[in-house]
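> Predicted coordinates and the sequence they were generated for:
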Amino acid sequence: HILTSTTLNPSPMASEKEAAIAAAAAPPPADAPTIFDKIIKKEIPANIVYEDDKVLAFRDINPQAPTHILIIPKVKDGLTGLSKAEERHIDILGRLLYTAKLVAKQEGLDDG
């Protein structure tokens, strides 16, 4: 049998690597700007098909259908997904749905 020596303390490089991996795996802070925030602020280019003071609609960069358009609220107010919807979001949810109708008609999809 050959006995080998093991290091009880990892090297600084190993701990830095582990810290970097952990940081990459950690979710971003809740207030960190998302890609959608950056599109709204025009920091990232997007093919915008509709915009008003409340919502923004733009073509998906990786479409899953011949016409694939995303419609997002300009102000999140905690509405980061439909599961987060609360009564205070009724107006913006209605605006998003109405915008979907407008954009569908604009795109020649008014049959559904």
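Noted; the coordinates are in hand.
> Only C-alpha atoms from now on, for both contacts and neighbour counts.
OK.
> could you pull out the strands for the protein?
Taking DSSP state E, the strands of the chain run over residues 48-51, 55-59, 69-73.
> Now do the second one and strand 69-73, the angle between them.
Between strand 55-59 and strand 69-73, the angle comes out at 160 degrees (axes from the mean of the first three to the mean of the last three CA atoms, to 10 degrees).
> next up, a second structure to put side by side with the first:
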Amino acid sequence: MSDACIFCRIVGGTIPATLVASNDHAVAFRDLHPQAPSHLLVIPRRHVASLAEATDAAELGALLLLAAEVARSEGLAETGYRVVANTGNDGGQTVHHLHLHVLGGRAMQWPPG
């Protein structure tokens, strides 16, 4: 865990977040600046800077399973939702701790950006 990383501090409980679900490898919480009616973040408990640095298949699988779980619990599964992993500066990653955005509750546009 990195003391400077905001997501590590959320996992460690030193920064509050509205947690919605968790498993052995990951936690999910509401985004503070939602970009859709439902906007949740799913992060690994262990610090991994980005998807480019991820190496643990079980951890990645647990992230995706938790993303699907929170989408179902938010009522998004029937109409659809988007899961996004921004990677690196050019990919739009602003917090350098791997995280998945789960966005739904409205129609998503394509291309995204």
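Structure received. Quick caveat, the model's predicted, so the values are computed rather than measured.
> re the thing from before, tell me which of the strands of the first structure sits nearest to residue 84 of the first structure.
Residue 84 of the first structure lies closest, by CA to CA, to one member of those: strand 69-73, at 13.5 Å.
> In the second structure, what stretch matches the closest one?
Equivalent residues of strand 69-73 of the first structure are located at 40-44 in the second structure, counting by TM-score structural alignment.
> just how off-centre is that stretch within its chain?
Here the centre of stretch 40-44 of the second structure is set off from its chain's centre by 3 Å, with CA atoms, centre = their mean, to the nearest Å.
> what's the mean gap between that stretch and the aligned bit of the first structure?
Superposing on the first structure places stretch 40-44 of the second structure at an average distance of 0.4 Å from its equivalents, by mean CA distance after the TM-score superposition for the first structure.
> burial of residue 75 of the second structure, as a residue count?
14 (other CA atoms under 10 Å).
> and for the lengthiest helix in the first structure, what span of the second structure is it aligned with?
Criterion DSSP state H: the longest helix present in the first structure is helix 90-106. Against the second structure, the aligned range for helix 90-106 of the first structure is residues 57-73 (TM-score structural alignment).
> What lies in contact with the matching stretch?
Stretch 57-73 of the second structure has contacts (CA atoms under 8 Å, 6 or more residues apart in numbering) with 20-28, 40, 42-44, 54, 77, 81, 83, 100, 102, 104.
> ok, 6 Å please
Contacts made with stretch 57-73 of the second structure from outside it, assessed by CA atoms under 6 Å, 6 or more residues apart in numbering, are listed as 25, 26, 77.
> And the second one, what's its match in the first structure?
Looking back up the chat, that one is residue 26 of the second structure. Using TM-score structural alignment, residue 26 of the second structure lines up with residue 55 in the first structure.
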